[in-house]
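*Asks:* sequence-free structure coming up:
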């Protein structure tokens, strides 16, 4: 199997063609646009589908259970990126893995669009979890392949790519949310499936003339003997998992609450194990080991950020549905529409940040300082929500509080998320390139694994304390990270 150098890959990609960036950015921009349309469209109505009564077209679960399922589902979506990274690094390469992931996502949304039992609901979730794990980390890794490590367009390119993600995320709640809440949840899920289909078509039609060799490498391929062992272990693992679920679920041993603890443990233990394996590997150089040590505090900071940001689709979604005035200024607002605020702000602000990083060049803040500012803004967005939680009392609060809360956390997201994607491609050990991108997405998995426990503490009676404590903790951690940023930068060994 061919293994190309970084120089060969970059030379094979047309370097001009999409807003001054490599032509392949167009392909990846619109592939991720449609994948995110399908994912965020489904997610915008998922929690309502779970806790709305059966007579309203929902599953009739209690709100606490629905919140926990949202958290563990989100965690598993990003945790499954480990599988996608491993398959890309050792079997298929990133480009092929992206395609197969898209197919599984599409079938998962098709299954969700068909009325069925709670069992059918969980089957569709499994398909989407695995499919997203195959696609999500690898499409970002292909973006990294478009640029040389020294190319100053990298952060700008990832910001533009991130804008494409959020264009899909902006439109999806407005379309899928309206159809799902006004007419039928399953119609909304069907639209999400159609979105993923468009993404697959975009990818297959345009990749030949725009991506070149990007995503074609299999940096650490399995030997013939390793393939046999891997297949055998995979089959045994599937059998064990099926038996465990078949025994523990009907007997009541494994409950939703119990599953949250399992996912929370995995969300923290899996990245820890990955860092140990990469650090101790003989294929990791001395400089790469130092960069892994630099990456650990960035990982923790990102995990804290995502723990707050992802509550926008859980706790703030419930707040929008139950505690917010949805008949405002003559508008009949759907509670799912608030999920469009985050991507809407990113669409307008991402070009500003991309321009700013290009303008500043080497004078821009270091990656650790950008991360510190990111989680400080996340904390401030939660501290803001203390005001309506205290002032509104038993009355419905103005939707503007949610609007400003989402705006503040977006500022943090643009400081941290696209920069984190770029930093990961630069700090990754060569032998673990795709898998390190999967580790980056474990920051989201870890954050949502924490959420599986944290969201249990939320209720209408604890709103002010809930928002205040989480916001204050995030701000404090951001300040600490700002102080240790120079030491982290030194460990990065020349990577900025």
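*Replies:* The structure has been received and is ready for your questions. Owing to the predicted nature of the structure, the values given are computational and were not obtained by experimental measurement.

*Asks:* use CA for all of it now, contacts and neighbours both
*Replies:* Will do.

*Asks:* next up, the contacts around the closest residue to residue 409 other than its chain neighbours.
*Replies:* The spatially closest residue to residue 409, leaving aside those adjacent along the chain, is residue 378, at 4.7 Å (C-alpha to C-alpha, 6 or more residues apart in numbering). If a contact means C-alpha atoms under 8 Å, 6 or more residues apart in numbering, then residue 378 has 305, 308, 309, 408, 409, 412, 413, 471, 474, 475 as its contacts.

*Asks:* doesn't residue 379 make contact with the fourth one?
*Replies:* Just to be clear, that refers to residue 408. No. Counting by C-alpha atoms under 8 Å, residue 408 stays clear of residue 379, with 9.1 Å between them.

*Asks:* so which of these two has more stuff around it?
*Replies:* Ranked by neighbour count (other C-alpha atoms under 10 Å), residue 408 and residue 379 place residue 379 first, with 31 against 21.

*Asks:* returning to what we had before: shared neighbours, residue 408 and residue 379?
*Replies:* With C-alpha under 8 Å, 6+ apart, residue 408 and residue 379 have no common neighbours.

*Asks:* of the contacts of residue 378, which belong to helices?
*Replies:* Taking DSSP state H as the definition of helices, the contacts of residue 378 contribute 305, 308, 309, 408, 409, 412, 413, 471, 474, 475.

*Asks:* can you list the neighbours in contact with stretch 476-486?
*Replies:* Taking C-alpha under 8 Å, 6+ apart as the rule, stretch 476-486 contacts 297, 301, 366, 368, 369, 371, 372, 373, 374, 375, 376.

*Asks:* second structure follows, compare the two:
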């Protein structure tokens, strides 16, 4: 669905059929298909996330290869201001990963107004697969990135909405359905570095990108097969009008709060999002990844992070549930975001210590793994509840629009990650990671200030 309009009416026939369908773990069969298709898409996306910077730094942007990429030298001298090597790789990464949080807004609009959800999703899967296969050829690198940005935009917003439409509003299975859906996604995030990352680093870069394309095609074929078990399409009906609720007293202040929270959240996310950029370059250069004569792929650090993130999401949710049952209280959304920022600061300090104590030798994995653990706890206390906070602040008339505004924080964060990551080559490593600790501290101060001065009045009736 588009981020600027309300959810369409659920199809009664689909709801009636799904109410009696318990073929997949007690849920409709369509959920199983959507979970696997979503997992395939995330596998392909995180394969790119894992390999992109390493591929550019270690191969594509070397002097003997960069001239083979159509348009890259022209773009390097113009948009990227003459950047070379790792700073150029970081900037390209930042543009790519930021744009994938803008294009889903257009993808939802296209689905609602022109093509319908299914056609838009299928088109997105085809364009994404094309992008992955174009990564197998050096000249088409930039064209591949453009295809991937467009494909994610067409695909991303048009699959999760179908999960909810499998269930009636009063169906108690709905919440568990989304948990199952996101479990499949997290499994894919863990698996992508192990499979595509290993193939890319150990066999050949294009093998890793090609694997992502094959998995994307498999996801598309599964989606086509799933047609009879999916919700009815939301193809637009010409001339149909929708009633839209108006703004209410106090909505203007809540909208202002949302706008102010976007840059605060974006800055707080920088350390976490840098994991896919300069952090991987640092790990490839400095981490002690050789054990018993075998050197592990650097991309496996992403698997460690993804596994810890998944585990900490479960543990943090269980902890707050246990605390609420024992004491009858738990922190509000901003309280948890403040706690998350403290853990992010602690995680960043682990990287500072690792860089400061390494000297000229290799860095053991104790401090990096501790960073991933602490950062994952911070992530688990920040991301899910920040989305809940934004939807709570959102006026009823603009709930879906505020969701689009929320993802602008990720756009801004990744753009800043691309710019800051480019400083890694010329900046002292200790200072580089201290800078990231500072960004987490800015987020902490912003969240604390908002909770102290604005939240009591704005959230009182939200």
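*Replies:* Great, that's in hand. Here the structure is a predicted model, which is why all the values come from computation and not from measurement.

*Asks:* so which of the contacts of stretch 476-486 of structure 1 are in helices?
*Replies:* Short answer: the contacts of stretch 476-486 of structure 1 in helices (DSSP H) are 297, 301, 368, 369, 371, 372, 373, 374, 375, 376.

*Asks:* just give me the neighbour total for the fifth one.
*Replies:* Okay, so that is residue 371 of structure 1. Neighbour count of residue 371 of structure 1, defined by other C-alpha under 10 Å: 29.

*Asks:* translate it into the numbering of structure 2.
*Replies:* Alignment note: residue 371 of structure 1 maps to residue 337 in structure 2; criterion TM-score structural alignment.

*Asks:* chain neighbours aside, what residue packs nearest to that match?
*Replies:* residue 382 is the one closest to residue 337 of structure 2 (C-alpha to C-alpha, 6+ apart), at 4.6 Å.

*Asks:* if I look at residue 141 of structure 2, how far off is residue 154 of structure 2?
*Replies:* 20 Å (C-alpha to C-alpha, to the nearest Å).

*Asks:* in terms of neighbours, single out the busier of those two.
*Replies:* Between residue 141 of structure 2 and residue 154, residue 154 has the larger neighbour count (other C-alpha under 10 Å), namely 30 against 22.

*Asks:* which residues touch the more buried one?
*Replies:* The contact partners of residue 154 of structure 2, by C-alpha under 8 Å, 6+ apart, come to 103, 104, 106, 107, 108, 120, 121, 123, 124, 125.

*Asks:* at 6 Å what do you get?
*Replies:* Taking C-alpha atoms under 6 Å, 6 or more residues apart in numbering as the contact definition, residue 154 of structure 2 lies against 107, 120, 121, 124.

*Asks:* which position in structure 1 aligns with it?
*Replies:* In structure 1, residue 154 of structure 2 lands on residue 134 (TM-score structural alignment).

*Asks:* excluding chain neighbours, give the residue nearest to that match in space.
*Replies:* Nearest non-adjacent residue to residue 134 of structure 1 (C-alpha to C-alpha, 6+ apart): residue 84, at 3.8 Å.

*Asks:* what's in contact with the helix or strand that contains the one you found?
*Replies:* Element membership of residue 84 of structure 1, judged by DSSP states H and E, is helix 81-87. Applying C-alpha under 6 Å, 6+ apart, the set of residues contacting helix 81-87 of structure 1 from outside is 133, 134, 434, 435, 438.

*Asks:* check which helices and strands the very next helix or strand once past it is in contact with.
*Replies:* On the C-terminal side of helix 81-87 of structure 1, the closest following helix or strand by DSSP H and E is helix 94-113. Applying 3 or more C-alpha pairs under 6 Å, 6 or more residues apart in numbering; DSSP states H and E, one finds that helix 94-113 of structure 1 contacts helix 118-145, helix 185-210.

*Asks:* looking at those helices, which one is packed in the most?
*Replies:* Mean neighbour count (mean count of other C-alpha atoms under 10 Å) peaks for helix 118-145 among those, with a mean of 23.
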